[in-house]
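Asker: Please find the sequence and the predicted model below.
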Amino acid sequence: MSGVFLLVGLCLGAIAAMLLFPSSRPEPASVAVAASGATAMTVEEEPVDSPKPSASAAPGSPASSKSADPGKPPSTVDVPALAELVPDGQVSVVVYDRTAKKNTVSLKAERSYTSASLVKLLIALEALQAGTPSATVQRMLSVSDDDIASSLWTAHGGPAIVTRWAAKIGLGGTRPPEDPGRWGDTRITAADIAKIYRYLLEQAGAGTRATILRALSGATENGSDGIRQYFGIPDGVGDLPWSIKQGWACCRGSRILHSSGVVGKDDRYIVVVLTSQPSSTTYTGAGKRVTAVAKALLPALDPD
């Protein structure tokens, strides 16, 4: 009889266990495991919908200045991270807010670069002062015509153009080219290019300002040599109005791509992005990097 009672007891115990822990119910998130003589241990299940935070998003890292919502643009410009957008190369950036009257972004602003076609801004100022027809200057700027630039460079003193305007505007890092015939080898800095735009917008005569800005706002998608010149500012700033002067050159050790101009209503922002990239990089690939830098500057171009 004791065997019968034992069997009944085991059956009742099994039924009670099934009622307390039915197989269709998930186990609790914390499961206590205990055994005779063993220490109890608690195992915490990791929430499925809570991804681990990235180490790069730690406070004080560049990513920490970005919006927490990946669908929204960052609220501020992550200046140190701009350099990462031009791998194996160099980049300098200036954003000057003419309303606030200060630089709101500055990265390696005094670093020296080959000017490529950005020196045409100084050639244009000199040529207009000397009475060159506006249409000639506008074509040189809007399609970045090298033949016109060479003609005006020779006619108005070559390297002396750079020397005169550097002294007049106060361009501390701008130097004429070592080879007097190679105007594109003029040395420039981002800080100095921003000063040229400030002079144009704030000090130049009304006729000179109108002529040059008309050319820069009407810049064609392709330059006279067939290179696409809408990289950087045009591709990067969306619907904001712009007036640009671009520069590109290759391949004496590096590929040069620069994007400069004024952006926003009433030409509020002066934007300068200078880059020197490996000569193995294509113009298209290098241009995409300059555009990535310009896009990253959008928070600084928001008047709100």
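Answerer: All right, it came through fine. Since the model is a prediction, treat every value here as computed from it, not as a measurement.
Asker: okay, CA-based contacts and neighbour counts for the rest of this
Answerer: Will do.
Asker: can you give me the strands for the stretch 151-300 of the chain?
Answerer: 187-188, 242-249, 255-263, 269-277 (DSSP state E, counting those that start in this stretch).
Asker: Mind checking these for the one nearest to Val91?
Answerer: Taking C-alpha to C-alpha, strand 269-277 is the member of the strands of the stretch 151-300 of the chain nearest to Val91, at 4.4 Å.
Asker: returning to that earlier point: closest to Ile212 out of the strands of the stretch 151-300 of the chain?
Answerer: So among those, strand 242-249 is nearest, using C-alpha to C-alpha, at 9.4 Å.
Asker: what distance separates the closest one from the centre of its chain?
Answerer: Its chain's C-alpha centre and that of strand 242-249 lie 15 Å apart, by C-alpha atoms, centre = their mean, to the nearest Å.
Asker: So Asp266 versus Ala127, what's the distance?
Answerer: 26 Å (C-alpha to C-alpha, to the nearest Å).
Asker: So for the two, which residue has more residues nearby?
Answerer: Ala127 (23 against 11; other C-alpha atoms under 10 Å).
Asker: Tell me how many other residues surround Pro177.
Answerer: 18.
Asker: excluding its backbone neighbours, what's nearest it?
Answerer: Thr186 (4.3 Å; C-alpha to C-alpha, 6 or more residues apart in numbering).
Asker: and the comparison structure, right after this:
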Amino acid sequence: MAATVLGLTGAPPATAAPATSAPARATQAEVPAGVTAGVAVFDRTTGTFTERLNETMRFRSASVVKLLIALDYLRTRDPRTLSAADRTRLDSMLRSSDDNAAGYYWDLGGRRAIIDRTVAQLGLTDTANPPAGYEGYWGYVALSAADTVRIYRYILDTASAPVRDYVMGNLRQSTRCGTDGFDQQFGIAGSFERPRTVKQGWSGFGSSGGCTPKPPTTVPAAAERRSAPAQRSAAPRAAAGVDLTREALHTTGTVGAGDRTIVAVFTLHPDGTPYGTAYTAVNRLTRSLDVPGAARPSGTWFGTWGSGVNVRPRPTTVDSAPLTMLPAGVEVLVSCQKLGQEVTIPPYTNAWWAYLPQYGGYITNIYISSPGNQLPGVPVCSS
């Protein structure tokens, strides 16, 4: 079978209490080389932080700011009485990180006024508006891991029940793919089993996010705003100490029964880092954290190579339409493997397929970075 059938390119690489101070100990956070990270993990049961690393450092928020945009719009509205159009836009913004919906509400709420209001209402200390001249770019709002914990604590412990239930209910239904075609299954979503909620953020990675883009929510053209300028040369490199150009990938949300633990991980990556590489780095960092109440998925992590790697419901390309695609070069969790259709991508031929529980499907073992056709230490699927 030709490589174009699977759409693959590339070559294999070488093998609810008040917060108190955390106990005096070294953080467990394992930050990959070259990555700049800000981390805060707050256990709502004990009222303590279990992880704090550069927690007040400001990062450009990317799509994490959509939490504040939503809260500001709902400040004077009951989610139960929203119009169908509002519900569609807000659902898409919170679940699928819809940029057009964010642009619509950003303009509607007065842009910088949204941040002024939410900073005052939530008691945020590190959050700041986009730099002068870039007021239209909501993704340039500065956030810290510590302020993100405050945002979730406000939603869970202070906001009205209808607002809390609406926002958290949408975050529980986070989609695998954003409306811009980027895979959102990293960080919290890739490291912990449900129950969990997720609001992710990404910026600076171009257009290779793994998924096939979905049609965007329809909004007036004048309301559309990008999270960052289309050309890097058009943007300042930094503003008020916030890096605006390096690739940014953030994972935030809650983990465990009753939203026990709030997790906020903000990261910056060296210029030119591919999305799959950053995705893997954030997964490794998130998996290293002390997260009370978390259930971790079982399986073995392997690297992959190639781009456009299809995940299919069965170990064959015949009558097995792709469920999604992997970000190029991403690390994946494999729970079992089984014999299926023999695939040939010169110079490789392999009939073994790996099951990826977090994607609910199979990929051919050809594109897993491991010697031999059968993965070592991985059991054969029972069915």
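Answerer: All right, it came through fine. Given the structure is predicted, the values throughout are model-derived calculations rather than measurements.
Asker: quick one on the thing from earlier: mind listing what the residue nearest to Pro177 of structure 1 touches?
Answerer: With contacts defined as C-alpha atoms under 8 Å, 6 or more residues apart in numbering, Thr186 of structure 1 is in contact with 114-116, 119, 162, 174-178.
Asker: which of these count as buried?
Answerer: With burial judged by 16 or more other C-alpha atoms under 10 Å, the buried subset of these is 114-116, 119, 162, 174-177.
Asker: Turn these into TSV, including distance to Arg228 of structure 1.
Answerer: Listed next are those as TSV, based on distance: C-alpha to C-alpha, whole Å:
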residue	distance to Arg228 of structure 1
Thr114	19
Ser115	18
Ala116	15
Val119	19
Val162	27
Thr174	26
Arg175	27
Pro176	27
Pro177	26
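Asker: just the residues you listed now: which is nearest Ala191 of structure 1?
Answerer: Thr174 (9.8 Å).
Asker: Let me know the distance separating the aligned residue in structure 1 for Ala102 of structure 2 from Phe5 of structure 1.
Answerer: Aligned by TM-score structural alignment, Ala102 of structure 2 pairs with Ala149 of structure 1. According to C-alpha to C-alpha, Ala149 of structure 1 and Phe5 of structure 1 sit 110 Å apart.
Asker: out of these two, which sits in the busier spot?
Answerer: Ala149 (24 against 10).
Asker: Now do the SS call for that one.
Answerer: Assigned by DSSP: H, G, I helix; E, B strand; the rest coil, the conformation of Ala149 of structure 1 is helix.
Asker: tally of neighbours for the aligned residue in structure 2 for Thr282 of structure 1?
Answerer: Using TM-score structural alignment, the partner of Thr282 of structure 1 in structure 2 is Pro274. By the criterion of other C-alpha under 10 Å, Pro274 of structure 2 has 20 neighbours.
Asker: I'd say Pro274 of structure 2 and Ser203 touch.
Answerer: No - with contact defined as C-alpha atoms under 8 Å, Pro274 of structure 2 does not reach Ser203; the gap is 11.5 Å.
Asker: was I right about Phe266 of structure 2 contacting Asp147?
Answerer: No - under the criterion of C-alpha under 8 Å, Phe266 of structure 2 makes no contact with Asp147, lying 11.5 Å away.
Asker: out of the two, which sits in the busier spot?
Answerer: A count of neighbours by other C-alpha under 10 Å puts Phe266 above the other of Phe266 of structure 2 and Asp147, at 30 against 24.
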